[in-house]
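> Just a sequence and a predicted model for now, questions to come.
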Amino acid sequence: MDDLVIRSRRAVLPDGERPAAVSVRDGRISGVHPHGADLPAGASVDLGDIALLPGLVDTHVHVNEPGRTEWEGFATATRAAASGGVTTLVDMPLNSVPPTVDPAALAVKREAAQGACAVDVGFWGGAVPGNVPSLRPLHDLGVFGFKCFMSDSGVPEFPALSVEEMRAAFREIASFGGLAVVHAEDPASLSSPTGGGYPEFLASRPPSAERLAVEQAVRLVEETGVRAHILHVSAADCVDVLAKARADGLPVTAETCPHYLVLCADDARDPAHKCCPPIRESANREPLWRGLAADVITCVVTDHSPCAPELKRGDFATAWGGISSLQLGLPVVWTAARARGHDLRAVSRWMSEAPAALAAVPGKGGIAVGNDADLVAFAADETFTVNPAALHHRHPVTPYEGRTLTGVVRTTWLRGRPVTATPTGRLLDRTESR
């Protein structure tokens, strides 16, 4: 007998949305059945017209613990994730101290996360100047890939790579079949803002900075054979570069973020909207949506990068750059996607299936037999107004404050059990067998 059966007339499955009953046994999906099937189980839930989604996989989250836990932390970040339908996140190697650039730092990170996580958590390693000898050991210890910066990261303990250093890191990562994930902005194209307003900040990080960096990364992929993923694409000018790389058969993928798809420069009222690369003009958004529809951009992830509130005060020249949206990514994207004719299956592909495939996170990314029973009850037609006080991440700062969004997460299940205040998330290891 199964442990649990969940029925929905809007189950979002790999082949589309339809009525179905999903059975769960020992934490995994044991079957996907007709909606009315007779399925004895220890417990059953009938969602009616509430959609049943696979748990989201967010591969771009800055938890900041240890070292800058006052900015966020595993307990608060993973509670926010669960409230937003995210059942798996992969933590970036910065802005924690120490950054995850060698095996000792990975051990410190895992120790900080142990027993604190409401959802499953994996880890990226980092590629920084001088740590090529640490890349293979980190890979063997189970990190999901390696992040590098082509321009200043904003924190001194995680320096950017020069082109030569990047080439060396790519060659090493390619030698063991790893994944490089790249913050692509050309440092020579960036400048200091000439004033404290948003127009000056935006002008200091032009679209050409992204395009030039993406072109350089693609050349290094062609030279080294490494598998590479371009992070947080904000500039529409990059879409054709990425499309050509894919057409040429290069192993290059890319992501964008909810704030680039939904917000625009005119929305930037205060530093809650500041991030790098920046939120651009409204005309920039639709090419990103077309890139998603064409599978040139494959993932939508949050780049949740919070900080202490005092670092978001002041002007756009001096405030910390980072958007807090881990809890809100799903309704933000769904609100805008449905207005453009996209369905829940598309959103599920961008926010669950593709990120799980990118990082090769085992057992995640879809409602399929054998996968972990990570599931989300999502009231896709219900609306709410964003109230920062209702958010679970450490600080109530968000650029979406006061916006009316469509889609409410009602319940999140992790391996078949509703997520509660008791942390039951696991620390994921790329090397573990299932």
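Okay, I see it.

> contacts, neighbours, all on C-alpha from now
OK.

> List the buried residues of stretch 106-122.
106, 108-110, 112-113, 115-122 (16 or more other C-alpha atoms under 10 Å).

> These in strands, which ones?
Using DSSP state E, the members of the buried residues of stretch 106-122 that fall within strands are 120-122.

> returning to what we had before: reformat the buried residues of stretch 106-122 as JSON lines; add distance to residue 191.
Below are the buried residues of stretch 106-122 laid out as JSON lines (distance: C-alpha to C-alpha, whole Å):
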{"residue": "106", "distance to residue 191": "33"}
{"residue": "108", "distance to residue 191": "35"}
{"residue": "109", "distance to residue 191": "33"}
{"residue": "110", "distance to residue 191": "37"}
{"residue": "112", "distance to residue 191": "36"}
{"residue": "113", "distance to residue 191": "37"}
{"residue": "115", "distance to residue 191": "43"}
{"residue": "116", "distance to residue 191": "40"}
{"residue": "117", "distance to residue 191": "39"}
{"residue": "118", "distance to residue 191": "40"}
{"residue": "119", "distance to residue 191": "39"}
{"residue": "120", "distance to residue 191": "39"}
{"residue": "121", "distance to residue 191": "36"}
{"residue": "122", "distance to residue 191": "34"}
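
> alright, now check it against this:
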Amino acid sequence: MNVDDAGTQAADQAFDLVIRAQRAVLPEGVSAAEVGVREGAIVEIATEGAGLSGSTSANARVVELDDSQVLLPGLVDSHVHVNDPGRSEWEGFASATRAAAAGGVTTIVDMPLNSLPPTVNVESLGIKRQVAASKAFIDVGFWGGAIPGNTGDLKPLFDAGVYGFKCFLEDSGVDEFPPLEPEELCADLAELAKYDGLLIVHAEDHSVMADAPKNSGRKFSDFLASRPREAENVAIARVIDAARETGARAHILHLSSADALPQIAEAKAEGVKLTVETCPHYLVFTAEEIPDGATTHKCCPPIREESNREALWQGLVDGTIDCIVSDHSPSTAELKLLDTGDFGAAWGGISSLQLGLSLVWTEAAKRGIDLAEVVAWMSSAPASVAGVKNKGAIALGNDADFAVFAPDEEWTVHAAELYHRNQISAYDTRAVRGAVKQTILRGAPVDFDEPQGRLLRAR
């Protein structure tokens, strides 16, 4: 492609940044390319040897990737719990966005909990934006929350620029963010249908959970039994029915139960406005390998059996699952109860914001899945689901957000070396393949000392 967004020949024009790569992951596939950037945006994508040049400005740069490196679009992680303000000892915007940048992520969308206050009205959104503004090392957008009694707050939040609304159908783990009853789920979807809003759902059914064995103690098998696949399957069926009835858009968060894939595929084929995500921990770990007492591996819904993991991979390959996001849900070491290993009482959440690309690529490569597909699941797909504009692809007019990735470099995760505020990781000492060598935000290398991220609005 030799034409810039104004429709003029641009090969002989100067750019603020030129990146030359033998391998670049473009929307149409992997190929050699030269990418020209001006004023933070991609304005030229040319074939190898086009000779794009930097401007005479002192800040202009030409970057040539070596043969071991691949140019990727900056990743988009639309499921991140930053917890700031209110629980910033769990994670904060500075630590979270540094970790994201170190993992090749240039945009996150922050969940409405577990911050205090939760993002359930315009006032609380304003508080969160004010806190994030001076701390963001990458770009940050925000989800709103749907809880009992705040249906009237959804449209004002929508107008204020949130990307959609999160709800739970089972206890969220924090008192200030209660779950919706089935009739409230339908009412909120009907409300959102009026202006094409998106409801993103933690789908575990309360009644199924109530009938399941109670969770306590060190045995992972007991924890797994307390959150059965049926809880997800029933809740997802309810979301599908409500989305069909209202015509609203719905998104299933952190899919764990592969048993739900057939009903999801059927709903999509029928035309129900449904999208689905899964997470690295469900694609990496299996229930069989988790030791008793290893509360680092507790998350909700839980990690399931090896056969389930393989079915989730197949759901990605066949398109039933749309995207992969982290569900980065950190806490302090104390809340993980590492000393007692009590799965019943420990906080449920796995921190992987800095590690997602390497984790997923390691497992994908074992299964013969190419890097371009992995990158799409972690960049353009979450950007599309959430509606994050000008992100997630190396395309004309998009923000010049990139990750330089060495796909064959092998390394070992050490939790103490991560940027996460609490350096507790289910992946500690795990060997992975693929390393992020540099992350570029709007044409400039991410500065890990000076925050340069922007706060994003959906509209």
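In hand now; what should we look at? The structure presented is a predicted model; accordingly, all values stated were derived computationally and were not measured.

> just to revisit the earlier point, going by distance to residue 372 of the first structure, which of the buried residues of stretch 106-122 of the first structure wins?
Using C-alpha to C-alpha, residue 120 comes nearest to residue 372 of the first structure of those, at 10.8 Å.

> List the contacts of the closest one.
87-89, 425-428 (C-alpha atoms under 8 Å, 6 or more residues apart in numbering).

> What's the local residue count around residue 242 of the second structure?
When neighbours are counted by other C-alpha atoms under 10 Å, residue 242 of the second structure registers 23.

> my guess is it contacts residue 189, does it?
Yes - counting by C-alpha atoms under 8 Å, residue 242 of the second structure does reach residue 189; the two are 7.3 Å apart.

> Now for the two: what residues contact both?
If you check residue 242 of the second structure and residue 189 against C-alpha under 8 Å, 6+ apart, no residue is contacted by both.

> who's in contact with residue 72 of the first structure?
Taking C-alpha under 8 Å, 6+ apart, one finds 63-65, 306-307, 393-395 in contact with residue 72 of the first structure.

> which two in those residues are spaced the farthest apart?
65 and 395, at 14.5 Å, using C-alpha to C-alpha across the contacts of residue 72 of the first structure.

> more crowded one of those two?
Neighbour count, other C-alpha under 10 Å: between residue 65 of the first structure and residue 395, residue 65 has more, with 26 against 18.

> What count of nearby residues applies to the aligned partner of residue 419 of the first structure in the second structure?
Matched across to the second structure, residue 419 of the first structure falls on residue 446, judged by TM-score structural alignment. When neighbours are counted by other C-alpha under 10 Å, residue 446 of the second structure registers 22.

> can you tell me which residue in the first structure aligns to residue 78 of the second structure?
So, by TM-score structural alignment, residue 78 of the second structure is matched to residue 59.

> and its match, that's in a strand?
Yes - judged by DSSP: H, G, I helix; E, B strand; the rest coil, residue 59 of the first structure forms part of a strand.

> residues contacting it?
Contacts of residue 59 of the first structure (C-alpha under 8 Å, 6+ apart): 89-91, 301, 355-356, 359.

> In strands only, show me those residues.
Using DSSP E, the contacts of residue 59 of the first structure in strands are 89-91.

> Residue 410 of the second structure: helix or strand, and which one exactly?
strand 402-412 (DSSP states H and E).

> Run the angle between the next helix or strand after that strand and strand 402-412 for me.
Counting by DSSP H and E, the next helix or strand C-terminal to strand 402-412 of the second structure is strand 431-441. With axes from the mean of the first three to the mean of the last three C-alpha atoms, to 10 degrees defining the directions, strand 431-441 of the second structure sits at 160 degrees from strand 402-412.

> which other helices and strands contact strand 431-441 of the second structure?
Where contact means 3 or more C-alpha pairs under 8 Å, 6 or more residues apart in numbering; DSSP states H and E, strand 431-441 of the second structure is packed against helix 93-102, strand 105-110, helix 356-366, strand 402-412.

> Return the distance of it from the chain's centre.
Centroid separation between strand 431-441 of the second structure and its chain, computed with C-alpha atoms, centre = their mean, to the nearest Å, is 16 Å.

> What of stretch 421-440 of the second structure?
15 Å.

> Compute the first-to-last residue distance for it.
For stretch 421-440 of the second structure, the first-to-last residue distance is 22 Å (C-alpha to C-alpha, to the nearest Å).

> What number of neighbouring residues does residue 230 of the first structure come out with?
22.

> before we move on, the earlier item: after superposition, how close is the strand holding residue 410 of the second structure to the first structure?
Strand 402-412 of the second structure, aligned to the first structure and superposed, deviates on average by 0.4 Å (mean C-alpha distance after the TM-score superposition for the first structure).
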